[in-house]
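Enquirer: the following block contains a protein sequence and its predicted model.
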Amino acid sequence: MKETRGSLRHLTRAKAPWYWPILRKESRWTIKPSPGPHPLRRCIPLGILVRDILGYASSMRETRRVLSEGKIEIDGKTVRDYKYPVGLMDVIHVKPTNEYFRILPHPQKFLWLHPIKES
């Protein structure tokens, strides 16, 4: 009989990757990215990107509303999942402000949003 390792669907803020721009002692839990094009240790969940990095929402409830209205595109596709993993070389388009960002590596922060022109 195989021993289980516990829940794999939850992630505490203390065990989140160091480059995520979240406050470690604000609350106990954070968003764990869903399976997708980027592995856990090389991505940021879309909810954290919208709320903490871009600042388009002040709470996760507002973040989910922004995403459900289809205001954010990733690589040309509208994404409504707040757990969607966003990683290296992804292009983020914010429709209401018509801003474009590309996620690039940064020497200190690991992942960085670089503003780009529409192309």
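Expert: Looks like it came in fine. Numbers count the residues shown, from 1 in each chain.
Enquirer: okay, CA-based contacts and neighbour counts for the rest of this
Expert: OK.
Enquirer: chain center to the longest helix along the chain: distance?
Expert: If you go by DSSP state H, the chain has its longest helix at helix 60-68. The gap between where helix 60-68 is centred and where its chain is centred comes out at 13 Å by CA atoms, centre = their mean, to the nearest Å.
Enquirer: below is an additional structure, to be compared with the one above:
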Amino acid sequence: MARELKKHLKRLNAPRHWMLDKLGGAFALKPSSGPHKSRECLPLILVIRNRLKYALTYREVVAILMQRNVMVDEKVRTDKTYPGGFMDVVSIPKTNEDFRLLYDTKGRIRLYAITGDESKFKLCKVRSVQFGQKGIYLNTYDGLTIHYPLNIL
């Protein structure tokens, strides 16, 4: 009988850059599948509750997300375990705040406040370039595919 993927994550086995306290409970939320690797991301619940301090409990975070108050890369996200990663922009339109997820000197993911103009763009690392019949396709590190038609080039 085949085994499925684990849906849980012990707090002690969580990545160190999440900076979770050891005695805060037995489990941590496992990030859902998405654009960033599970060991190189920060679930949205940790961004809102632990880093921004907009909520005290899990239920408060779920209520904030279900009211569609949080945007990641200019898209509304309601998944509490959505993986936010390097160079992602977290926006909260009601408070007019924008944050970018970046690494600090110790390799931890930090939230840095940015202006509204900076939140409009995102730097991406190109992982591969493919040539197709209708143009050139650039694949980035976070799963985006950018298509350049041949008539532009």
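Expert: Happy to help now that I have it. Computed from a predicted structure; not experimentally measured.
Enquirer: give me the mean deviation of the longest helix of structure 1 from structure 2.
Expert: With the two structures superposed, helix 60-68 of structure 1 lies on average 0.3 Å from its match in structure 2, counting by mean CA distance after the TM-score superposition for structure 1.
Enquirer: which bit of structure 2 covers that helix?
Expert: Under TM-score structural alignment, the alignment places helix 60-68 of structure 1 onto residues 58-66 of structure 2.
Enquirer: list the buried ones in that stretch?
Expert: Along stretch 58-66 of structure 2, the positions that meet the burial threshold by neighbour count (16 or more other CA atoms under 10 Å) are V61, V62, I64, L65.
Enquirer: closest one of those residues to R3 of structure 2?
Expert: In terms of CA to CA, no member of these lies closer to R3 of structure 2 than V62, at 29.5 Å.
Enquirer: I'd assumed K80 was in contact with that closest one.
Expert: Yes: at 6.5 Å, V62 of structure 2 and K80 qualify as touching, with contact defined as CA atoms under 8 Å.
Enquirer: how near is the spatially most central residue of structure 2 to L44 of structure 2?
Expert: With distances taken as CA atoms, centre = their mean, the residue of structure 2 nearest its centroid is G84 (0.8 Å). Taking CA to CA, to the nearest Å as the measure, G84 of structure 2 and L44 of structure 2 are separated by 6 Å.
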